[in-house]
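Visitor: Got a predicted structure plus its sequence, pasted below:
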Amino acid sequence: MALEMRDRCERCESAVLPPDSPARICSHECTFCVPCSDAMHDVCPNCGGELVARPRRVPAPAAA
């Protein structure tokens, strides 16, 4: 099962989070920008879980 790569911070809703940008997620995939995560001391306000770096999705290499 693939991660749902949400494109907005759930706290400030103004931070756009493309798949290749830094973001923080919990085990339920709640998604936050780095400044909001830092302000919340890396604790998800929804479930109380730890917020960790979201893996970045990079584009596939072009076919040769």
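Guide: Here it is on my side, so go on.

Visitor: CA only for contacts and neighbour counts going forward, please
Guide: OK.

Visitor: was I right about Arg8 contacting Pro22?
Guide: No. The pair Arg8 and Pro22 does not pass the contact test of CA atoms under 8 Å, sitting 11.7 Å apart.

Visitor: ok, and here's another one to check against it:
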Amino acid sequence: MLELRPNCECCDKDLPPESREAMICTFECTFCADCADGVLQGQCPNCGGEFSCRPVRPAAMLARYPASTKRILKAQGCMPVKAA
């Protein structure tokens, strides 16, 4: 089950469970669409993977399976992955 992390790791923008702006990689690194597309150019700085839109958990299921409250923020800021 997805953690539904509460913020963008790059700019710390709030990304509530119902947000359509949340983008995740295969490891659930979470970024807002602006950072994922703009700053990171579609590539996760942590694993090098691509981003997909994070699915929205139905509100009725949030009570039973709540979203994470742990905020993750890259202390050094976000830099795009350099091409090999």
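Guide: Yep, it's here. All values reported here derive from a predicted model rather than from experimental measurement.

Visitor: on that earlier part again, list the residues that are in contact with both of Arg8 and Pro22 of the first structure.
Guide: Cys33 (CA atoms under 8 Å, 6 or more residues apart in numbering).

Visitor: which non-adjacent residue is nearest the most centrally placed residue in the second structure?
Guide: With distances taken as CA atoms, centre = their mean, Thr30 lies nearest the centre of the second structure, 1.4 Å away. Spatial nearest neighbour of Thr30 of the second structure, chain neighbours left out: Ile24 (4.7 Å); criterion: CA to CA, 6 or more residues apart in numbering.

Visitor: Trace that neighbour over to the first structure, please.
Guide: Using TM-score structural alignment, the equivalent of Ile24 of the second structure in the first structure is Ile25.
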